[in-house]
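Student: here you go, sequence then predicted model.
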Amino acid sequence: MSASIGYFVTGTDTEIGKTLVSCTLVHALAQAGIRVAAMKPVAAGAELRDGAWHNEDVDLLAAEVNVPLPVDLTTPYLLRDAAAPHIAAEQEGVRIEIAHILDCYKRVAAAADAVIVEGVGGFRVPLSASEDTADLAQQLGLPVVLVVGMRLGCL
C-alpha cells in the first residue's frame, strides 16, 4: 500500500513559511482521521541536543504527524551547517542523491495514507552540481504547493 495523498511544499525562498504550511496540512489531514507522515528530505542547519542532531523544521513536522517514523527515513540528509544544501553537503563529505530520497519516500508512503514533503530553501535550490529541488519535486511526482511572500510582484 502507498500514500494516496501527497504534496511537495516549496517556496520562493527560505523563511517564507514552508514549514507553517506543511505543518498545517499535516495537522488538517490528521484531524480528518487520515494516517499522515511528513518528510523534509534535506534539512540544512542542525544542533546537537541530548546526543542527537535536531533541525527545528524537522522537529515541528514530527510533532504534527500521527504516523511517526525514524528521522533517517523522513530526513535522509540532515546537514549540520545552515547553508545552501549542496554546499553544506560538500563540507560534510556527503553527496545528496535524489534516488536515495525517492527510496525513502516510497518507504514512508507505504506506511501512511498521506505524505507531506517539505522542500529546502527555494524551489530551484541546488542539491548537487546537476540537480535541484525542482528535479526532486518532478521525480516525486507530487503536486507542488508554492509558498509565496506577500510582496510586490508575487501574484
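Tutor: Yep, that arrived.
Student: make it CA atoms for all contacts and neighbour counts henceforth
Tutor: Will do.
Student: residue 113 contacts residue 5, doesn't it?
Tutor: Yes - the pair residue 113 / residue 5 is scored as a contact, 6.4 Å apart, by Cα atoms under 8 Å.
Student: ok, now which ones touch the residue nearest to the spatial centre of the chain?
Tutor: Compute the mean C-alpha point of the chain, and by Cα atoms, centre = their mean the closest residue is residue 40, 2.2 Å away. By Cα atoms under 8 Å, 6 or more residues apart in numbering, the contact set of residue 40 is 57-58, 74-75, 117-120.
Student: most widely separated two among these?
Tutor: Using Cα to Cα, the contacts of residue 40 span at most 13.4 Å, a distance reached by 74 and 120.
Student: what about the strands in the chain?
Tutor: 5-11, 36-39, 42-44, 47-49, 52-54, 77-79, 114-118, 144-147 (DSSP state E).
Student: most packed of the ones you listed?
Tutor: Among those, strand 36-39 has the highest mean neighbour count (mean count of other Cα atoms under 10 Å), at a mean of 28.
Student: what helices and strands are in contact with that one?
Tutor: With contacts taken as 3 or more Cα pairs under 8 Å, 6 or more residues apart in numbering; DSSP states H and E, strand 36-39 sits against helix 18-31, helix 56-64, helix 98-111, strand 114-118.
Student: let's go with 7 Å and repeat that
Tutor: Contacts defined by 3 or more Cα pairs under 7 Å, 6 or more residues apart in numbering; DSSP states H and E place strand 36-39 against helix 18-31, strand 114-118.
Student: and the ones you listed as TSV, adding distance to residue 84?
Tutor: Shown next, in TSV, are the helices and strands packed on strand 36-39 (distance: least, Cα to Cα, whole Å):
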stretch	distance to residue 84
helix 18-31	16
strand 114-118	15
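Student: okay, now the one to match up with it:
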Amino acid sequence: MSASVIGVTGTDTGVGKTRVACALLAAAQRAGLHAAGYKPVASGCRETADGLRNGDAEALLAYGMPGLTYEAVNPVAFAPAIAPHLAAERAGAPIDTGVLDAGLAALRARAELVVVEGAGGWRVPLGADTDFSDWMAGHGMPVLLVVGLKLGAINHALLTVDALRRAGCWCGWVANHLPEDDTGTAEGMRATLAARLGTPLLEVARDEPPEQAALRLDEGWLRQPRG
C-alpha cells in the first residue's frame, strides 16, 4: 500500500495549520480511511521523560490512525521555538532530509492518506540552501494553503499561491478565522481571496474544533489520488 499525500502550509506561523491538518485527519477517519499525520520537523518542543515533544505533532498523533509512535509522526524535534534551521544550528544537528524522506515512506506504507504539516510558511528554510518548499515539491506533494484571516493575509496568500503554482503544488486553500483578528475585515479578506483563488475548500470558524470543521469536508476530495 502506498498512501496519497496532502501537504499543509500556511501564510505565516500560527495561522491554524495544525487545526486544519487535524480536520483533514478527522474527516478521513469519518470516511473510513486509515490516515496519518506527519510533522517532519518541529521546533518549540518541551522536554519530557520520553524526549522532546511538540504540541502540534501530538495533536496530529491523536487525530491519526491508532498504533503510531510519536517518533513516527515527528522524527526531527528541537526545543527552541525558533525557525527550524536556526534551531538545528543551535543544537549542532543539521536537518537530514533523508530522515524526513524515510519517515514519510514509512507512513505511506501503513496508511491510505498522509497529511504532512510544514513548519511556518512555504519557504521556511531547512538548511543553508534547502527550504521546506523544496522538500515538499520534491515529493510531488499537492499542498493546501491555510490562510489566517488577519491583517496582511491577502498579500501573503497571493504571494504564496504564486510560489505554490510555480512549484506545481497548489491544490486549494482554507479560510481560517483567527481569534486575534480585531479589524472586522475578515469577511472582506475572504471574499477578496475567493474572487482571486476560487472558493476555499473549507472555512474554519474561530476556535472551531477540528472534528467540527471536518464535518464540512468533502469525502470525495479526500479520496482523490495524490502524490
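Tutor: It's in. Here the structure is a predicted model, which is why all the values come from computation and not from measurement.
Student: closest one to residue 89 of structure 1 among the helices and strands packed on strand 36-39 of structure 1?
Tutor: strand 114-118 (18.0 Å).
Student: how far does that closest one sit from its chain's centre?
Tutor: 7 Å (Cα atoms, centre = their mean, to the nearest Å).
Student: what does stretch 25-36 of structure 1 give?
Tutor: The answer for stretch 25-36 of structure 1 is 17 Å, by Cα atoms, centre = their mean.
Student: also stretch 81-93 of structure 1?
Tutor: In terms of Cα atoms, centre = their mean, the centre of stretch 81-93 of structure 1 is found 16 Å from the chain centre.
Student: list the contacts of that stretch.
Tutor: Stretch 81-93 of structure 1 has contacts (Cα atoms under 7 Å, 6 or more residues apart in numbering) with 44-46, 79, 95-96, 126-128.
Student: give the aligned range of it in structure 2.
Tutor: Mapped onto structure 2 using TM-score structural alignment, stretch 81-93 of structure 1 spans residues 80-92.
Student: okay, buried residues for the matching stretch please.
Tutor: 80, 83-88 (16 or more other Cα atoms under 10 Å).
Student: just flag the most distant two among those.
Tutor: Top of the distance list for those (Cα to Cα): 80 and 85, 10.9 Å.
Student: tell me which of the buried residues of stretch 80-92 of structure 2 is nearest to residue 189 of structure 2?
Tutor: Lowest distance from residue 189 of structure 2 to the buried residues of stretch 80-92 of structure 2 (Cα to Cα) belongs to residue 83, with 27.6 Å.
Student: look up how far residue 90 of structure 2 lies from that closest one.
Tutor: Using Cα to Cα, to the nearest Å, we find residue 83 of structure 2 at a distance of 11 Å from residue 90 of structure 2.
Student: thought residue 108 of structure 2 was touching residue 3?
Tutor: Yes - Residue 108 of structure 2 lies in contact with residue 3 (Cα atoms under 7 Å); the separation is 4.6 Å.
Student: between the two, what contacts are shared?
Tutor: Taking Cα under 7 Å, 6+ apart as the contact rule, residue 108 of structure 2 and residue 3 both touch residue 114.
Student: who has more neighbours, these two?
Tutor: residue 3 (22 against 19; other Cα atoms under 10 Å).
Student: who are the contact partners of the more buried one?
Tutor: Residue 3 of structure 2 touches 108-109, 111-114, counting by Cα under 7 Å, 6+ apart.
Student: 6 Å instead, please
Tutor: Taking Cα atoms under 6 Å, 6 or more residues apart in numbering as the contact definition, residue 3 of structure 2 lies against 108, 111-113.
Student: next: residue 142 of structure 2.
Tutor: 6-7, 169-171.
Student: so what corresponds to it in structure 1?
Tutor: With TM-score structural alignment as the criterion, residue 142 of structure 2 matches residue 143.
Student: any idea how far residue 134 of structure 1 is from that match?
Tutor: Computed as Cα to Cα, the residue 143 of structure 1 to residue 134 of structure 1 distance reads 12 Å.
Student: equivalent analysis for residue 24 of structure 1, please.
Tutor: On the measure of Cα to Cα, residue 24 of structure 1 and residue 134 of structure 1 end up 22 Å apart.
Student: could you identify which of the helices and strands packed on strand 36-39 of structure 1 is most buried?
Tutor: strand 114-118 (a mean of 27).
Student: and it against structure 2, how far off on average?
Tutor: Once fitted to structure 2, strand 114-118 of structure 1 is off its aligned match by 0.4 Å on average (mean Cα distance after the TM-score superposition for structure 1).
Student: in structure 2, what range does that strand match?
Tutor: Residue span in structure 2 matched to strand 114-118 of structure 1, by TM-score structural alignment: 113-117.
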